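**Student:** Fold the following, please.
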Amino acid sequence: MATAIGVGLAWTLHRTTVPGSRLFELLVAIPYPLGPLVGTLAWSELGSPRDGLINQLYTSLTGSPDPLINIYSVPGIVFVMAIFEAPVAVLMIGAAMQRMDPSLEECSAVFGGGKLRTAFRVTLPLMLPAILSAALFLFTSMMGAFAIPTMLGTSARFYVATTAIYVLFQGYPPNYPLAAALGLVLVAITALAVWLYSRVLKGRSFTVVSGRSYRPRRLDMRGWTPVLFGLECFYVLISLVLPLGALLLASLQRSGGTSWHPAEWTLQNYHYVLIDFPTTREAITNSLLLGVGTGTIGVALATVIAWNVHRSNSSGRRLLEQVTMLPQAFPRLIFAFGFLWMLLALPLHLYGTLFAVLLAYVVVFIPLAYRGMSGVVIQIDRSLEEAARVSGASWGRLMRTVTVPLLRTGLLATWALLFMVSVREVSASLFLSGAGTQVLGPAIFNFWDSGGLPRVSALAMVQAAIILVALFVVRRFAGNEIKA
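**Tutor:** Just a heads-up that it's a prediction; the model follows:
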């Protein structure tokens, strides 16, 4: 579901003349960095069968005692996971669509192909590497998802692998060997998925960027424009407006209940998380530093790995790809616990430092960065790099003057994605952050566990504001790069 949403939104935003594409690019990207904790919290407020805001409104309008939606169900879990993961697919697929030569679609139009037929028969097949990259990442990410299925699925008795691992950790005594074995099962599934991905693309050409110059042009959808615009608005409504509206309302409450009367609202919760409580101030600063560091280091490593996998003739390049993807298969609770023991065994005394959290983030998110870059690298015609080599360019000069400039849009999109996921990450830093190294994810988790709904909602709104500013800044840089 997340991949389908991502394909539809990426195509609408980057390949059509539907109005408001620049604004929607920003709005569509925001739900993912809000994170699973925030998404679960928001939709618990919206879709709880007994006192959810949507069900309260439905009951008041219809008088029906039955709820309209039940977010504590398997369809509810799938729905929440899909809408908060879809922005990953939009960013990964959109970066490839922006580099596609429009003449390939114009050829279809010359031979009588309609716009939708061209989209399904030309655009989507050529975007197959980026689409499969997004789908593979989302699949492996959901295999290791913990917060949403655990918090929404407990009442429905719906359990996943990470739930079992968490229970094994929490048991007395903890069953570490069985939890590790279950983690290795997830690793094996990821390795199989990567192998299937390589088999699908083997022996096929998906080159959409060549040495010819071209001017990117968008398709005029005419009568379909209102429909596509409505679908964009609907996604923004269910993934951003309603969740943030519910959190904003909750952040203004004096107590844990929900009051619609402004006389019962207060800004004290924001004053507390921004001024009164030093831990949250420290968490915000540390999260910004980690976001910048993870984005920069992760993109640099992912670009080198993707280039070697898709450009070198080494027999070990597929093994390199599988090893790069392996961290994604580990549930982050398992990874954080193992990483903690590794740090304690090292003589460098890294535990309790911000560098340790940064190192963990880079390892955890390198599969995401690699998938983002590989979908773009595979579309760059080899002849462009071969021409530079014939002219005597070294590997470093080749990357600096040819490959990296052609990848600028993908680099910026991947950097923004790593920044966002770093700011909202919880599990990978839960065991690694401590006094002096607190970050936003564990801070929100601790507030949720002990601080009450109003304060955790206020902190979540602060996080959303940080992400909004970051996306705006990166988007401005990306726009300048595309124009250049």
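
**Student:** From now on I want contacts and neighbour counts done on CA atoms only, so please keep to that.
**Tutor:** OK.

**Student:** Check which helices and strands the helix or strand where residue 225 lies sits against.
**Tutor:** For residue 225, the element it lies in under DSSP states H and E is helix 225-236. Helices and strands touching helix 225-236, as assessed by 3 or more C-alpha pairs under 8 Å, 6 or more residues apart in numbering; DSSP states H and E, comprise helix 21-29.

**Student:** Give the buried residues for the helix it packs on.
**Tutor:** Along helix 21-29, these residues count as buried under the neighbour rule (16 or more other C-alpha atoms under 10 Å): 21, 24, 25, 27, 28, 29.

**Student:** And for residue 31, the neighbour number?
**Tutor:** Other residues within reach of residue 31, judged by other C-alpha atoms under 10 Å, total 26.

**Student:** And residue 90, by the same measure?
**Tutor:** Residue 90: 27 neighbours (other C-alpha under 10 Å).

**Student:** And the helices in the stretch 201-350 of the chain?
**Tutor:** 225-236, 242-251, 268-271, 278-311, 317-329, 332-345 (DSSP state H, counting those that start in this stretch).

**Student:** And the third one, how far out from the chain middle?
**Tutor:** Just to be clear, that refers to helix 268-271. Taking C-alpha atoms, centre = their mean, to the nearest Å, one finds helix 268-271 lying 29 Å from the centre of the chain it belongs to.

**Student:** What are the buried residues along that helix?
**Tutor:** 268, 269, 270.

**Student:** What of stretch 314-333?
**Tutor:** 317-318, 321-322, 324-333.

**Student:** where exactly do the strands run in this protein?
**Tutor:** For the chain, applying DSSP state E gives no strands.

**Student:** Which residue lies nearest the spatial centre of it?
**Tutor:** Centroid-nearest residue in the chain: residue 88, 4.0 Å away (criterion: C-alpha atoms, centre = their mean).

**Student:** That residue and residue 6 touch, don't they?
**Tutor:** Yes. Assessed by C-alpha atoms under 8 Å, residue 88 is found in contact with residue 6 at 7.5 Å.

**Student:** Give me the neighbour count for residue 448.
**Tutor:** Neighbours around residue 448, by other C-alpha under 10 Å: 18.

**Student:** Second input sequence below; structure requested for side-by-side comparison:
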Amino acid sequence: MAAIQGTSSVGRKTDARKWLALALLTLLLVLVVPTVFILIRTSLAQAQGAGGHNGLTLSNYLGLFGNPRLAAAFTSSIIFAIGSSILALVVGGILAWLVERTNVPFKILAHVTAVVSMGTPYVLYIIAWLFLLGHIGPINTTWRALGFNGDLIHVNSMAGMILIEGFLWSPLVFLMLSANFRSANADMEEAARMSGASVLKTVWHISIKLAVPAIIALAMFVFIRAIEAFEVPLLVGTPSGIQVLTTEVYESMKVVPPQLGQSAAFSVILLVFVGILFSLYGRLSKNADKYQSVTGKAFRPRPFDLGSARWIAGTLVLVYFLIVLLLPILALVWMSLVPYASGVSMRIIPYLNGHNYAALWQAPQYFEYGLNTVIVAAGAATIVVALTSFAAWISARRGPYAWGIDQLATAPLIFPGIVMGVAILQIFLNIPVPVYGTLWIILFAYILRYLPYGMRYNYSGVLQIHRELEEAAQVSGATIMGTFRRIIAPLLTPSATAAWIFIFLICAKELALAVLLSGPRSKVLAVAMLDLWANGQTGELAALGLAWTLVMTILAMLAFWLSQRSRMRAFG
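**Tutor:** Predicted structure coming up:
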């Protein structure tokens, strides 16, 4: 009788897991599939007068392929992505190796630069560099004062776009390659040095070759993200007429009346291109096993002793800190204190004041925009983490429908932000739900956009939890939900908290989605900053950005403290 009851209990638990997986799969289908469907349908729809559609046509695609703008935008996108990827990889890669594999001084500055830069809104960082590299900015002014003619660099150019985008991505490259260099076995490098190889030869023949799969996969990832980039091309390239694929999509949506079919066709082309690149990225990532150097034997990576050259290397770290973090922050402080748009000059110092900060305090709409940002960022982070906790558990344990759940939860990764914005806009314009221009549509977009990030964080967390704990709970009679609540959720808390922090911070500075979906009462701070820039209110923009960055830093520190407490509780 006990055996029969045990079999029945196992059957009920299997059915419960199956129904949970089916419900999750259905939810993901509802979230993901309509986005692709509506985008393709709109791109093939034949416009009928001022509204409605009638029949299908390839005219939107034929019009694009017959238009030299597409070829120009495609070429510009490729040049921009290649240039910024190379710059980010060289800068971030060299810094990562110096910090993790040598005794270079000032290591803490590299980590501070990376973390603070990644927490700074993209719009704010770009505006700072537009000021620094502008005609009246301090860099070009100093260049001319030294006796040179013209500007050192014209910021509103392809070179300016590549420089700023490369700086934007170098912190991420540094953080990702740091993990690779940190875990690499140093025995091969030690053997090379003992055989008489110089530091440069050792790095070239050993260190870099061991990191080849990570470098290639990361290069492809940064290249894809540069293809999808919107903020730098919009703010830096558009004023001088440089268009890339993402800005072409945006421009086709901003004309009156909006060219919905053309923007959808542009979006589909960009989506297919990015999908192909991600497929290549996945293939490259799978070849990492051939380069494994860490075995089961205990080892402790030993840093290179650079000797007297360590101070030269330390100077490189200081220069990185100065260029990527300190100069932009100082530029923003200056912009926020000057009473009018101006370059850096000693004559203006007596006129510096806090009027821009006072204007922010007296403008209640900025508090509303900040509250909107916190609501949608926190809401999206919470829902994504909750949803992907279940999804990652089922997928990692190869439960029912695991493959479908994993694929659907990861699929939004191939959507550039501007493309997803166009698709979601089309969805809610075609259904009788009055959410356009509200926070609800932005929340929906953020949830869909960042599902893959929550999935990756939680999937890694689930893999660290041994199955024996779940099996013991089930043998003790715990239900599926009871097992998740009492075993999985507490042990998954560190990964889930890290996912929540990351998604919250990245949602708080998202522009590509919000710029298409926000309304007058649902603006978020990224859109408000863009509006301030368009209106020439650079002082208020800098003051608002610095205040917001301070708030985000405090929230990030609080979240980090909470994550540490959660980790201690979960693992004793």
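
**Student:** TM-score for the pair, please.
**Tutor:** The TM-score (TM-score structural alignment, normalised by the length of structure 1) is 0.80; 472 aligned residues with a C-alpha RMSD of 4.3 Å.

**Student:** before we move on, back to that, look up how far residue 76 of structure 1 lies from the residue nearest to the centre of structure 1.
**Tutor:** Note on residue 88 of structure 1: its distance to residue 76 of structure 1, by C-alpha to C-alpha, to the nearest Å, is 20 Å.

**Student:** cool, and residue 44 of structure 1?
**Tutor:** 10 Å.

**Student:** before we move on, what about residue 91 of structure 1?
**Tutor:** 24 Å.

**Student:** out of those two, which sits in the busier spot?
**Tutor:** residue 91 (26 against 19).

**Student:** Would you enumerate the residues in contact with that one?
**Tutor:** Residue 91 of structure 1 is in contact with 10, 29, 413, 414, 417, counting by C-alpha atoms under 8 Å, 6 or more residues apart in numbering.

**Student:** quick revisit: wait, which of the helices of the stretch 201-350 of structure 1 is closest to residue 128 of structure 1?
**Tutor:** For the helices of the stretch 201-350 of structure 1, the distance to residue 128 of structure 1 is smallest for helix 278-311, at 15.3 Å, taking C-alpha to C-alpha.

**Student:** That closest one packs against which elements?
**Tutor:** Using 3+ C-alpha pairs under 8 Å, 6+ apart: helix 278-311 of structure 1 touches helix 317-329, helix 354-377, helix 408-424, helix 440-446.

**Student:** Which parts of it count as buried, going by neighbours?
**Tutor:** Buried residues in helix 278-311 of structure 1, counted by 16+ other C-alpha under 10 Å: 279-284, 286-300, 302-303, 305-310.

**Student:** ok, the aligned partner of residue 67 of structure 1 in structure 2 - how many residues close by?
**Tutor:** Aligned by TM-score structural alignment, residue 67 of structure 1 pairs with residue 151 of structure 2. By the criterion of other C-alpha under 10 Å, residue 151 of structure 2 has 18 neighbours.

**Student:** Leaving out chain neighbours, which residue sits closest to residue 151 of structure 2?
**Tutor:** Spatial nearest neighbour of residue 151 of structure 2, chain neighbours left out: residue 140 (5.2 Å); criterion: C-alpha to C-alpha, 6 or more residues apart in numbering.

**Student:** Could you list the residues in contact with stretch 387-406 of structure 1?
**Tutor:** So stretch 387-406 of structure 1 is contacted by 380, 384, 385 (C-alpha under 8 Å, 6+ apart).

**Student:** How about stretch 391-410 of structure 2?
**Tutor:** Here stretch 391-410 of structure 2 makes contact (C-alpha under 8 Å, 6+ apart) with 17-18, 21-22, 24-25, 28-29, 32, 388, 451-452, 455-456, 458-459, 462-463.

**Student:** just the buried members of those residues?
**Tutor:** By 16+ other C-alpha under 10 Å, the contacts of stretch 391-410 of structure 2 give 17-18, 21-22, 24-25, 28-29, 32, 388, 451-452, 455-456, 458-459, 462 as buried.

**Student:** Surely residue 17 of structure 1 and residue 218 touch.
**Tutor:** Yes. Between residue 17 of structure 1 and residue 218 there is a contact under C-alpha under 8 Å: 5.7 Å.

**Student:** Just give the number of residues close to whichever residue in structure 2 pairs up with residue 190 of structure 1.
**Tutor:** Using TM-score structural alignment as the criterion, residue 190 of structure 1 maps onto residue 274 of structure 2. Other residues near residue 274 of structure 2 come to 21 when the count uses other C-alpha under 10 Å.

**Student:** Spit out the contact partners of residue 274 of structure 2.
**Tutor:** Residue 274 of structure 2 makes contact with 224, 227, 228, 414, 415, 416, according to C-alpha under 8 Å, 6+ apart.

**Student:** so which of these would you say is closest to residue 145 of structure 2?
**Tutor:** Distance to residue 145 of structure 2 across the contacts of residue 274 of structure 2 (C-alpha to C-alpha) is lowest for residue 227, with 36.9 Å.

**Student:** Give me the aligned partner of the closest one over in structure 1.
**Tutor:** Under the alignment (TM-score structural alignment), residue 227 of structure 2 maps onto residue 143 of structure 1.

**Student:** ok, now residue 166 of structure 2?
**Tutor:** Alignment note: residue 166 of structure 2 maps to residue 82 in structure 1; criterion TM-score structural alignment.

**Student:** how close does residue 261 of structure 2 sit to residue 201 of structure 2?
**Tutor:** Relative to residue 201 of structure 2, and taking C-alpha to C-alpha, residue 261 of structure 2 is found at 55 Å.
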